[in-house]
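Student: I'll drop the sequence and a predicted model, then ask my questions.
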Amino acid sequence: MFTRFEMERFQSIYENEVDFNLSDSGNHPMSINDLLDKDEIEKFLSMEIYYGYTQGDPRLLEVIKDWYPNTNESNILLTNGSAEANFIMAWTLIKPGDEVVLVLPNYMQVPGLAKNFGAEIKTINLKEELDWHLDLNELEELVTPNTKLISICNPNNPTGAVMTDEEMTAIASIARTNDAYVHSDEVYRGSELGGKETRSFVEFYEKAIVCCGLSKSFAHPGLRIGWLVANEKLIEEIWAHKDYTSLCASVLSQEIAIKVMTKKTRGLVLSRSSEMLNNNLNLFQSWLDSHDGLFTFVPPQAGGMAFVGYKMSINSMELAHKLRTEQSVLIVPGDCYGMDGYLRFGIGSHSDYLSQGLELVSNGIKS
């Protein structure tokens, strides 16, 4: 039976039907005027809309590689959003009967793909009592020489936890011992709240496959620009699969992405994201404090989301629908991650919008 992507379907059905959408995990999008100057806009408007490079515009590959030490253009494959990147990675690597280790909670696309591609799945959960970090001894026991792939999300969706260098080194060692690939979804890299940027897993392991894109930390979801970073041989193999999907990304989106990923602009965009998230996290924490004893919360270290446990006798999906229908505010239920009793709040919007949305949540849980 085909496994549906429940969280994505939940959001896509309802996010445009509510007054306040607090289900998004990215930062509030930027505009063309925010990014391009007058001359750049004129150049953009005069562009011819041709097919682009299937691997990605060489100018874009060059600025992307600068974000990944010791890589070159041949280590990168451009995709239509990080969702396509995850899909063609899974399509390339996961065959029926392959053993796949999933670190949960996680963005649930790869878990769903692994099931649909016939993998033998093992799971290991991040632990709230460890501030949403892994028990590495448990992981070491779980991974075997039969393991084809270990899939992580770092910074993590939905908890916002960030792995330390020591944790990534340990995971790389476990994978290397068992000759397993490590897939690392890194779309929240760059939106760290503490100022220190997370290192990419590609720096730690020769069989890492990193997925990233412009939708979350970079605040340009509508461009649908993503990419994979891996060793050259694996990129070639995944590229062969991409020839059967979207062929290439939009030349218009790539032109804007080149500007986003240049070092100077990249720094400005990510600073904007971190500043917005830090301010909103303080606002969110104050809101939680006003409901003393009702929630449990480990503050995120990165990303535009807050994963909160609650002490109410109602299923999380039921609670999300109650808030949607009665208050016109949308929040992701923990059920979408297989974790009833939790809610994921998006905190990447403008602060006044977030504040109004949270007020509606307060009204909903009191009723």
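Tutor: Perfect, thanks for sending it. If you're wondering where the values come from, they're calculated on a predicted model, not measured in any experiment.
Student: CA only for contacts and neighbour counts going forward, please
Tutor: Will do.
Student: what residues are up against M89?
Tutor: 209, 238 (C-alpha atoms under 8 Å, 6 or more residues apart in numbering).
Student: please compare the first structure with the one that follows:
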Amino acid sequence: MDFALTEDQERLRDTVRRFAQAELPALAREMEETDEPVPHAMVKRYAELGLLGVNIPQDLGGGGLGALDAVLVLEEVAKISPSVAFPIFESCFGPALAVAHFAGEDLKRRIIPRVCAGDMILAVSMSEPDAGSALTDLRTRAVVTGDRVVINGQKRWCSGAGHADAYVVYCRMSDDPGAKGIGAVLVEKGTKGFSFGKREKLMGFRGITSADMYFDDVEVPAENVVVPAGGFKKLMEAFDLERCGNATMSLAIAASAFEYVLDYVQQRKQFGKPIVDFQAVQLRLAEMAMKTEAARLMIHRAVVNAASGLPSVKESSMAKCFANEIVREVTGAAMQLMGGYGYSREYPIEQKMRDGWGWGIAGGAIDIQKVNIAAALVNRRFDQRR
């Protein structure tokens, strides 16, 4: 068992780190103030550097590397801000994986190369007003008639809503109950009958849009079906890797908060000496470092064990759950160590705390991950309805 990165992986990580630290901090600050998404010019810059679709096959326009390489890239960019990293997250861990793995050849080759080239932003739409954690209660319906699919319904909590160019929409595609009737269809922005509600105002995630989405007799070609009815298991297999992306966002926030406060406590003086000389501070630093490194190892284990496939639900849920919890603890400790400065918007820790809290809600709440873990441990699903 080798925990070391290869020379190529170290080179990739260091190259992305230099780019991120040189070119992204000013943009991240601007996005935090304006709440506007990553500009198209920067998305194209990501594409030029090979940061989009790192783990997508080369014949689809991606980098052809592994999921661990994608994790390394995402962590370094998300250390600056998860908002500036969001296009990378969506192209490496989100709906792009579902399309690349499960869609028909025509749809793959129409969509994925555009995502990797920075010409299309792809988002996933899962939740509904009455179906969040209870995802199999979806009511948005897609009816296949000949060569067309007609979609009706409402979606909620879609990150990227209104800004993304296309959406992988989870919907009910047959009369079979529960998961058996669920599939997914790709819908492009601008399609007749497809509209967006008022943009949500969130505690964090500034620069990542979110809004309700409405489907009123929306028609798309039948080839836009990503997974037909009965394919819910496939969709959730792709979502296992998205959990690792979510976990990496949490890790990046925790790691950057730790790195910032580690420097701070060596510079800040009280009672005539740097506060790092106080044992209480030393204990907090050690705890923060252990939690951050443990989260990194769990994420790396999940994606490495998946090899060329997709991670297991157990390992991806463990990685997400742990990273979601420790980012709240690490950013909280960082704020406490900085005192009033940590609470000030002039310093980055308060933003990291706000952003860090959200990842334990997005992509499946922390307690849902614990249910997944328990189910994997006893090798059976738990019926929450009875």
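Tutor: Received, thanks. Note that the coordinates shown come from a computational prediction; the quantities given were computed from them, not determined experimentally.
Student: for the two chains, what TM-score is obtained?
Tutor: The TM-score (TM-score structural alignment, normalised by the length of the first structure) is 0.27; 156 aligned residues with a C-alpha RMSD of 6.2 Å.
Student: pretty sure V229 of the first structure is touching L78, no?
Tutor: No: proximity of V229 of the first structure to L78 does not meet the contact threshold set by C-alpha atoms under 8 Å, at 9.1 Å.
Student: quick one: the strands in the stretch 1-150 of the first structure?
Tutor: In the stretch 1-150 of the first structure, the segments counted as strands under DSSP state E, counting those that start in this stretch are 20-21, 76-80, 99-104, 120-125, 147-153.
Student: identify whichever of those lies nearest to E167 of the first structure.
Tutor: Proximity to E167 of the first structure (C-alpha to C-alpha) singles out strand 147-153 among those, at 11.9 Å.
Student: and that closest one with strand 120-125, angle?
Tutor: 40 degrees (axes from the mean of the first three to the mean of the last three C-alpha atoms, to 10 degrees).
Student: packing partners for strand 147-153 of the first structure?
Tutor: strand 99-104, strand 181-185 (3 or more C-alpha pairs under 8 Å, 6 or more residues apart in numbering; DSSP states H and E).
Student: now these as a markdown table including mean neighbour count and distance to K43 of the first structure?
Tutor: Below are these laid out as a markdown table (neighbours: other C-alpha atoms under 10 Å; distance: least, C-alpha to C-alpha, whole Å):
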| stretch | mean neighbour count | distance to K43 of the first structure |
| --- | --- | --- |
| strand 99-104 | 23 | 44 |
| strand 181-185 | 24 | 33 |
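Student: could I get the ones you listed as TSV with distance to L136 of the first structure?
Tutor: TSV is the format used below for these (distance: least, C-alpha to C-alpha, whole Å):
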stretch	distance to L136 of the first structure
strand 99-104	11
strand 181-185	15
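Student: tell me which of those strands lies nearest to C212 of the first structure.
Tutor: strand 181-185 (6.4 Å).
Student: same for the closest one, what does it pack against?
Tutor: strand 147-153, helix 165-177, strand 208-213.
Student: at 10 Å instead, please
Tutor: helix 81-93, strand 99-104, strand 147-153, helix 165-177, strand 208-213, strand 225-229 (3 or more C-alpha pairs under 10 Å, 6 or more residues apart in numbering; DSSP states H and E).
Student: residues of the first one that come out buried?
Tutor: In terms of neighbour count (16 or more other C-alpha atoms under 10 Å), helix 81-93 of the first structure has its buried residues at 81-91, 93.
Student: let me know the closest of these to E326 of the first structure.
Tutor: A83 (31.8 Å).
Student: list the contacts of the closest one.
Tutor: Residues in contact with A83 of the first structure (C-alpha atoms under 10 Å, 6 or more residues apart in numbering) are 89, 109-110, 211-213, 224-227.
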